[in-house]
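Q: Give me a 3D structure for the following:
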Amino acid sequence: MTKKICWAAAIYPILGLLGGLYYRELTKAEHFAGDTQLSIVHTRLLALGTLVFLIVLVLDKVFTLSATRSFAPFFWVYHAGMLVHGTLTVLGRESGAAIAGIRKPADAKA
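A: Below you'll find the model as predicted:
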């Protein structure tokens, strides 16, 4: 699993660039000008994806995190929710609480 973590840390910068391209092209094609979580996929993939998996690599060496049962779901689902939620927002579809997570809707009062 350590090799997979290394590859993830190396691939996330590429995914970050592709995420920025995806956001730009999808919003342009849909003529979308509102706020969406999809706009931060680029930054999160570049910074958090790479940095988190470099930190996870160190933690895996110290605590063997990859040996736990919950590591594989964490590894594969890390950014999928943000991508799905942002895409649904741009396409004008509602997303449920499971996809939205703990983020408040834009029209909710603080």
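Q: Every contact and neighbour count from this point should use C-alpha atoms.
A: Fine.
Q: I'd like to know which elements the strand or helix carrying residue 21 is packed against.
A: Here residue 21, judged by DSSP states H and E, is contained in helix 2-29. Contact here means 3 or more CA pairs under 8 Å, 6 or more residues apart in numbering; DSSP states H and E; on that basis helix 2-29 packs against helix 41-43, helix 50-63.
Q: neighbours around residue 14, how many?
A: Taking other CA atoms under 10 Å as the neighbour definition, residue 14 ends up with a count of 14.
Q: I meant residue 75, not that one.
A: 15.
Q: Need the residues that contact the helix or strand where it lies.
A: Using DSSP H and E, residue 75 sits in helix 71-77. With contacts defined as CA atoms under 8 Å, 6 or more residues apart in numbering, helix 71-77 is touched by 65-66.
Q: Helix or strand next in line after it, which one?
A: Next along from helix 71-77, by DSSP H and E: helix 80-90.
Q: Identify the residues contacting that following helix?
A: Contacts of helix 80-90 (CA under 8 Å, 6+ apart): 26-27, 30, 32, 34, 36-39, 41, 94-95, 99-100.
Q: compare with the first, here's sequence two:
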Amino acid sequence: MSKKIGCGGVFYREFTKLNGFTGFTTLSVVHTHYLMLGMLFFLMLVLLENNFHFIGNKVTKYLLFYHIGLNLTAIMFVVRGIVQVLSLDVSSAAISGIAGIGHLILGISMVLVLISIRKCIKD
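A: Predicted coordinates for the structure are as follows:
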């Protein structure tokens, strides 16, 4: 297993080791999701902003919702992972429902940002 950097990776590695867990858990994907959706997405936005200057009040609101969706999704990854590692008897439907809301917020806000970029490029 490769070493992971960051809070998500450290928590995954140490929490599973402490509990003697060797199976798959969603804790293993928290770090990569945050890396891709939290860092690389915004690095691409910086490059696009540099060329097209599309960020205004509307896009700032979309990005706020993007952060809310990203964090809600990541929190539910952690919750589901802890439930998996500890083998807790918790409703999977409730976790999936809240995670689904996070995904919806994330997806809708990402589409709105991309539409804003497209409008700016056309102008």
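Q: Out of the contacts of helix 80-90 of structure 1, which end up buried?
A: Among these, those classed as buried by 16 or more other CA atoms under 10 Å are 26-27, 36-39, 41, 99-100.
Q: Quick check: closest non-adjacent residue to the residue nearest the centre of structure 2.
A: Centroid-nearest residue in structure 2: residue 70, 3.8 Å away (criterion: CA atoms, centre = their mean). Excluding its sequence neighbours, the residue lying closest to residue 70 of structure 2 (CA to CA, 6 or more residues apart in numbering) is residue 106, at 5.9 Å.
Q: Tell me the spacing between that neighbour and residue 62 of structure 2.
A: According to CA to CA, to the nearest Å, residue 106 of structure 2 stands 9 Å off from residue 62 of structure 2.
Q: now do residue 38 of structure 2
A: 14 Å.
Q: picking up where we left off before, deepest in the core, which of the helices and strands packed on helix 2-29 of structure 1 is it.
A: Burial of those is given as mean neighbour count (mean count of other CA atoms under 10 Å); helix 41-43 ranks first at a mean of 21.
Q: Other residues contacting that helix?
A: Helix 41-43 of structure 1 is contacted from outside by 15-20, 23, 82-83, using CA under 8 Å, 6+ apart.
Q: just the buried members of those residues?
A: 15-16, 19-20, 23, 82-83.
Q: Same list, the contacts of helix 80-90 of structure 1, but as TSV with distance to residue 87 of structure 1 and secondary structure please.
A: Shown next, in TSV, are the contacts of helix 80-90 of structure 1 (distance: CA to CA, whole Å; DSSP: H, G, I helix; E, B strand; the rest coil):
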residue	distance to residue 87 of structure 1	secondary structure
26	8	helix
27	9	helix
30	11	coil
32	11	coil
34	12	coil
36	8	coil
37	8	helix
38	6	helix
39	10	helix
41	10	helix
94	10	coil
95	10	coil
99	11	helix
100	12	helix
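Q: ok, back up a step: pull the contacting residues for the residue nearest to residue 70 of structure 2.
A: When contacts are counted by CA under 8 Å, 6+ apart, residue 106 of structure 2 touches 65-70.
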